[in-house]
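Chemist: Show me how the following folds:
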Amino acid sequence: MYQNSKFKVPMQRNLFLVVLINWTLEYSTILWGHTLTVLN
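Modeler: Next up is the predicted model:
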C-alpha cells in the first residue's frame, strides 16, 4: 500500500508536466501563427 501510493504521486506529477508542456507548445504555435499573420 505504501509503495503503491509512493509510486502513484510521481506518475501524476509527470502526467501533469506532460499536459503542461503539450499545452505550452500548442499555445506557442497558435501565438506564432497569429504573429506571422500580423507580420504578413
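Chemist: only C-alpha atoms for contact and neighbour calcs from this point on.
Modeler: Will do.
Chemist: give me the element Phe7 is part of.
Modeler: Here Phe7 is covered by helix 2-39, with elements defined by DSSP states H and E.
Chemist: Now do that helix: distance to the chain's middle.
Modeler: 0 Å (CA atoms, centre = their mean, to the nearest Å).
Chemist: For it, list every residue counted as buried.
Modeler: Of all the residues in helix 2-39, not one is buried under the rule 16 or more other CA atoms under 10 Å.
Chemist: Who are the packing partners of it?
Modeler: Under the contact definition 3 or more CA pairs under 8 Å, 6 or more residues apart in numbering; DSSP states H and E, helix 2-39 sits against no other helix or strand.
Chemist: Before we compare anything, build this one as well:
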Amino acid sequence: MMTPQIIRGRRMTAVLFVSAVVMTAAAAVAALVRYIPQWSGS
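Modeler: Next up, the predicted model:
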C-alpha cells in the first residue's frame, strides 16, 4: 500500500536527484566549453 507520504517523499527524492544530475551536466558542459578552445586554438 502506497501512502501519500511515501509518494511525496519519493517524488521529492526524484526531483532532488534530477536537479543534481542537471547541475552536474551543466558543470561538465561549462568545463568542456572552457577547455575546448584551448585544445583547438593552439
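Chemist: how close does Asn40 of structure 1 sit to His34 of structure 1?
Modeler: To His34 of structure 1, Asn40 of structure 1 is 10 Å away according to CA to CA, to the nearest Å.
Chemist: hang on, I meant Lys6 of structure 1
Modeler: Looking at Lys6 of structure 1 against His34 of structure 1, where the rule is CA to CA, the gap reads 43 Å.
Chemist: likewise Ser28 of structure 1?
Modeler: 10 Å.
Chemist: again, but for Val19 of structure 1
Modeler: 23 Å.
Chemist: Also Gln12 of structure 1?
Modeler: Following CA to CA, the distance that separates Gln12 of structure 1 from His34 of structure 1 is 33 Å.
Chemist: and if you look at Arg13 of structure 1?
Modeler: The span separating Arg13 of structure 1 from His34 of structure 1 equals 31 Å under the rule CA to CA.
Chemist: and what of Ile21 of structure 1?
Modeler: 20 Å.
Chemist: next one: Asn22 of structure 1
Modeler: Asn22 of structure 1 is 19 Å from His34 of structure 1, where distance means CA to CA.
Chemist: With structure 2 overlaid, how far apart is stretch 11-19 of structure 1 on average?
Modeler: Using mean CA distance after the TM-score superposition for structure 1, stretch 11-19 of structure 1 ends up 0.4 Å from its aligned counterpart in structure 2, as a mean over the superposed pairs.
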